[in-house]
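Asker: need a 3D model of the sequence below.
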Amino acid sequence: MMSILHITAITAITAITAITAITAITAITAITAITARLYHNQHI
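Answerer: Take a look at the predicted model:
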C-alpha cells in the first residue's frame, strides 16, 4: 500500500512532466508557425 507522500510525489512529478511537455509542444508549435510565416513573407 502506497503512502500519501508517495502518491503526492507521483502526482506532482506527473503534473510537472505534463505541464513541461505541453509547454514545450506549444512553444515548438508557435516557433514553427512564426518561422513558417516569416519564411513565407520573405519569399513573396
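Asker: okay, CA-based contacts and neighbour counts for the rest of this
Answerer: Fine.
Asker: now the one helix or strand Thr26 maps to: buried residues?
Answerer: Assigned by DSSP states H and E, Thr26 belongs to helix 4-42. Within helix 4-42, no residue counts as buried by 16 or more other Cα atoms under 10 Å.
Asker: mind checking how far that helix is from the chain centre?
Answerer: 1 Å (Cα atoms, centre = their mean, to the nearest Å).
Asker: and for comparison, fold this next one:
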Amino acid sequence: MKISNRDIKIFFLGFTTLFIIETIYDWDSTIGEIQRGWEAGSK
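Answerer: Next up is the predicted model:
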C-alpha cells in the first residue's frame, strides 16, 4: 500500500480540525493552561 500526498494532506487536515474543535469546545481550560504555562516558564 502506497501513501500518497493526498493521504498526508487529509490526515493533517483532520488533525488540525480536531485540534481547533477541542480548543474551542474547552476554551476556559485552554486559556487557563496557557496562562499557567506562561507563568511557570517565566520563573
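Asker: TM-score for this pair?
Answerer: Remark: TM-score between the superposed chains equals 0.57 [TM-score structural alignment, normalised by the length of the second structure]; 28 aligned residues with a Cα RMSD of 1.6 Å.
Asker: on that earlier part again, who does the helix holding Thr26 of the first structure touch, helix- and strand-wise?
Answerer: Of the remaining helices and strands, none touches helix 4-42 of the first structure by 3 or more Cα pairs under 8 Å, 6 or more residues apart in numbering; DSSP states H and E.
Asker: please report how far Ile22 of the first structure lies from Thr35 of the first structure.
Answerer: Applying Cα to Cα, to the nearest Å, the value for Ile22 of the first structure to Thr35 of the first structure is 20 Å.
Asker: then Ser3 of the first structure?
Answerer: Applying Cα to Cα to Ser3 of the first structure and Thr35 of the first structure gives a distance of 48 Å.
Asker: Trp27 of the second structure and Leu13 of the second structure: what is the separation?
Answerer: Taking Cα to Cα, one finds Trp27 of the second structure at 21 Å from Leu13 of the second structure.
Asker: then Phe19 of the second structure?
Answerer: For Phe19 of the second structure, the distance to Leu13 of the second structure - Cα to Cα - is 10 Å.
Asker: go on, Trp38 of the second structure?
Answerer: 28 Å.
Asker: check Ile31 of the second structure too.
Answerer: 23 Å.
Asker: likewise Glu33 of the second structure?
Answerer: Counting by Cα to Cα - Glu33 of the second structure and Leu13 of the second structure are separated by 24 Å.
Asker: Tyr25 of the second structure now?
Answerer: 18 Å.
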